[in-house]
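**Q** Quick one: sequence and predicted model below, then my questions.
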Amino acid sequence: MDWISIIRAIISVVGAIGAILAAIFAFRYGKKSIELVKEQLKIIKREKPAEGEGEIEKLGFLIPDRVRHKVSYAKQDNREHLVKDLILPPNKEVTIMLWIKPKSNYTVEDNYFGCEGDYDKKPEPIAYFNPFVLRGKIKEITPEENEHHYIDHHKYYHVKSKQEFTRDEVYVKGYKIQTHDEGGYIAKYIIRTPNRVKEHKLKIKVSGKKGEKMKCLIHNNCYIDLI
């Protein structure tokens, strides 16, 4: 018997032993345990993330033109504006929009948005909305109405459904936010792909101070006044 035959025989024996052990495990601990083992093996076998997977080339809060969608916290004109630092009034329910430009092509399995900070003081997303839908059931979505939407214990709003992100395309996601106490908060937009979890940070300032402005990232020497 040559070495190749010996190796093949060993592999066959190991495979048979593995099958017997799996059968014993299934009999003793049940099908759910086997499924759990399979899921863990899938995680182990995941490939390394592709270059740019989960990355965003440009991210900001969108202040839309006054015709497309009206917001209650900023003065609007006939142009779109993009800001990194969003200023919102305290103790108000407002709508905000994320402007997202992916760095590469990848599949998003789950994406979620929320704020860091004191649990009872930080702004919290309470619903998802599509800012450019004029009428229809998908104009506004809540976790109670859609099985793919939920809010976790950290007050992050999840949309757990597959979406293909394409490089150089722009995606806008809207959220209805309930603000509370004044202060500065780190806002996070988190993307989960098949191979990685990637978080992206912005800032939200909750303030009732008059005369503050937000700096626009698109237009030169452009600042947005608050209402």
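**A** Good, I have the coordinates.
**Q** contacts, neighbours, all on C-alpha from now
**A** Noted.
**Q** Check which helices and strands the lengthiest helix in the chain sits against.
**A** The single longest helix within the chain, with elements called by DSSP state H, is helix 3-29. Counting contacts by 3 or more Cα pairs under 8 Å, 6 or more residues apart in numbering; DSSP states H and E, helix 3-29 packs against helix 31-45.
**Q** hang on, the earlier thing: and the direction of the longest helix of the chain versus that of helix 31-45, what angle?
**A** Angle of helix 3-29 versus helix 31-45, following axes from the mean of the first three to the mean of the last three Cα atoms, to 10 degrees, is 140 degrees.
**Q** How many residues are close by Ile6?
**A** Counted with other Cα atoms under 10 Å, the neighbours of Ile6 add up to 11.
**Q** distance of it from Lys173?
**A** Computed as Cα to Cα, to the nearest Å, the Ile6 to Lys173 distance reads 59 Å.
**Q** Just to check, Met214 is in contact with Asp225?
**A** Yes - using Cα atoms under 8 Å, Met214 is in contact with Asp225, at 6.7 Å.
**Q** who touches both of those two?
**A** With contacts taken as Cα atoms under 8 Å, 6 or more residues apart in numbering, not a single residue reaches both Met214 and Asp225.
**Q** for the helix or strand where Tyr189 lies, which positions count as buried?
**A** Tyr189 belongs to strand 183-192 when assigned by DSSP states H and E. For strand 183-192, burial by neighbour count (16 or more other Cα atoms under 10 Å) applies to 183-185, 187-192.
**Q** closest to Lys45 among those?
**A** When these are ranked by distance to Lys45 (Cα to Cα), Arg192 comes first, at 17.0 Å.
**Q** Below is structure B, check it against A:
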Amino acid sequence: ARDVLVTNIAPAIEGIKAAMESREIQEFLKHFKDGIFIPRRISAAFAAVLFLSEKVGRGFGEKVSVIRFADEAQVLPFGNSYYMDSASGKKGVLEEAARMIVDRIGNSYGQATQLGAAMRSAHQVLDNFQSMNPDQPTMIILLTDGIPTDGDAFFNEIKKFSENPNVVIYIVGLGNPDDELMARAASLCGGEYFKPEDAGDLLIWYSKRARDLTVKLKAHKE
């Protein structure tokens, strides 16, 4: 299984360094030296932090939940909530979320790939979101480095999501996933399957996804 090459992300790293002064984040960012390969779990944590920072930067009030999965699936807590409100305005909310992501994802290890459990958790989060706003468009980004180890559970959940016109699913493959299965799953839900060549590719892709949800959902509905 391949790790991820660090290249073309220096501006993003410097931006996060400047915005977050905590020791945990500063130590975490030391992994990212141009030209080296980093473990996929570190890349996954960086991707989650990057996506949150993009959402906060836009300030449109979108809600973001993060689900960690390996041997089990866990919806990460944001204070007393299961999501982060990107327009909360609360000082330090992004840095607090970033520290938690680094701890729970960047420093975690697991042998399994419980994709079915992760998607069930995503469905529970979606139900809660839709109880607040039934027609709210929702983007799910699944970042995986493996093949589902829980049988058909993953694809069964994907079929349920495909019936909801307000949901689009993107899948990012970092290691050696089942490319055919992931491409099929993303296509069913109006999204795409993407395998970045390096961390710079991942950075560009996440930046675009933070901006284009409305356009993609419109295309999906048609």
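**A** Thanks, I have the structure now. Bear in mind that the values here come from a model prediction, so they are computed numbers and not experimental data.
**Q** Need the TM-score between these chains.
**A** For this chain pair, the superposition-based TM-score is 0.29 by TM-score structural alignment, normalised by the length of the second structure; 109 aligned residues with a Cα RMSD of 5.9 Å.
**Q** For whatever helix or strand Lys208 of the second structure lives in, list every residue counted as buried.
**A** Using DSSP H and E, the element containing Lys208 of the second structure is helix 199-209. For helix 199-209 of the second structure, the neighbour count (16+ other Cα under 10 Å) marks 199-203, 205-206, 209 as buried.
**Q** Follow the chain on from it and name the next helix or strand.
**A** helix 213-221.
**Q** could you give the angle of that next one to helix 199-209?
**A** Using the same axes, to 10 degrees: helix 213-221 of the second structure against helix 199-209 is 80 degrees.
**Q** got the buried residues for helix 213-221 of the second structure?
**A** For helix 213-221 of the second structure, by 16+ other Cα under 10 Å, it's 213, 217, 220.
**Q** residues touching Lys188 of the first structure, list them.
**A** With Cα under 8 Å, 6+ apart, Lys188 of the first structure has these contacts: 113-116, 199-202.
**Q** which one of those residues is nearest Val83 of the first structure?
**A** Among the contacts of Lys188 of the first structure, and counting by Cα to Cα, the member closest to Val83 of the first structure is Leu202, at 9.2 Å.
**Q** That closest one: what's its closest spatial neighbour, skipping adjacent residues?
**A** Nearest residue to Leu202 of the first structure, sequence neighbours excluded (Cα to Cα, 6 or more residues apart in numbering): Ala187, at 5.0 Å.
**Q** And the helices in the second structure, which stretches?
**A** With DSSP H, the ranges of helices along the second structure come out as 10-19, 23-29, 40-58, 93-101, 115-132, 153-162, 179-188, 199-209, 213-221.
**Q** Which one, of these, ends up nearest to Phe69 of the second structure?
**A** That would be helix 115-132 among these, by Cα to Cα, at 6.0 Å.
**Q** so what does the closest one touch, helix or strand wise?
**A** Applying 3+ Cα pairs under 8 Å, 6+ apart, one finds that helix 115-132 of the second structure makes contact with strand 67-69, strand 73-75, helix 153-162.
**Q** what angle do that helix and helix 153-162 make?
**A** Using the same axes, to 10 degrees: helix 115-132 of the second structure against helix 153-162 is 20 degrees.
**Q** Report the buried residues of helix 115-132 of the second structure.
**A** Buried residues in helix 115-132 of the second structure, defined by neighbour count with 16+ other Cα under 10 Å: 115-123, 125-126, 129.
**Q** now the residues you listed as TSV including distance to Lys55 of the second structure?
**A** As requested, those are exported to TSV (distance: Cα to Cα, whole Å):
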residue	distance to Lys55 of the second structure
Leu115	25
Gly116	26
Ala117	26
Ala118	22
Met119	22
Arg120	24
Ser121	22
Ala122	19
His123	21
Val125	18
Leu126	18
Phe129	17
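**Q** which among the residues you listed gets closest to Glu95 of the second structure?
**A** Proximity of the buried residues of helix 115-132 of the second structure to Glu95 of the second structure (Cα to Cα) peaks at Val125, which lies at 22.5 Å.
**Q** ok, now how distant is the closest one from Arg184 of the second structure?
**A** 23 Å.
**Q** Val168 of the second structure contacts Ile158, correct?
**A** No - using Cα under 8 Å, Val168 of the second structure is not in contact with Ile158; the gap is 10.6 Å.
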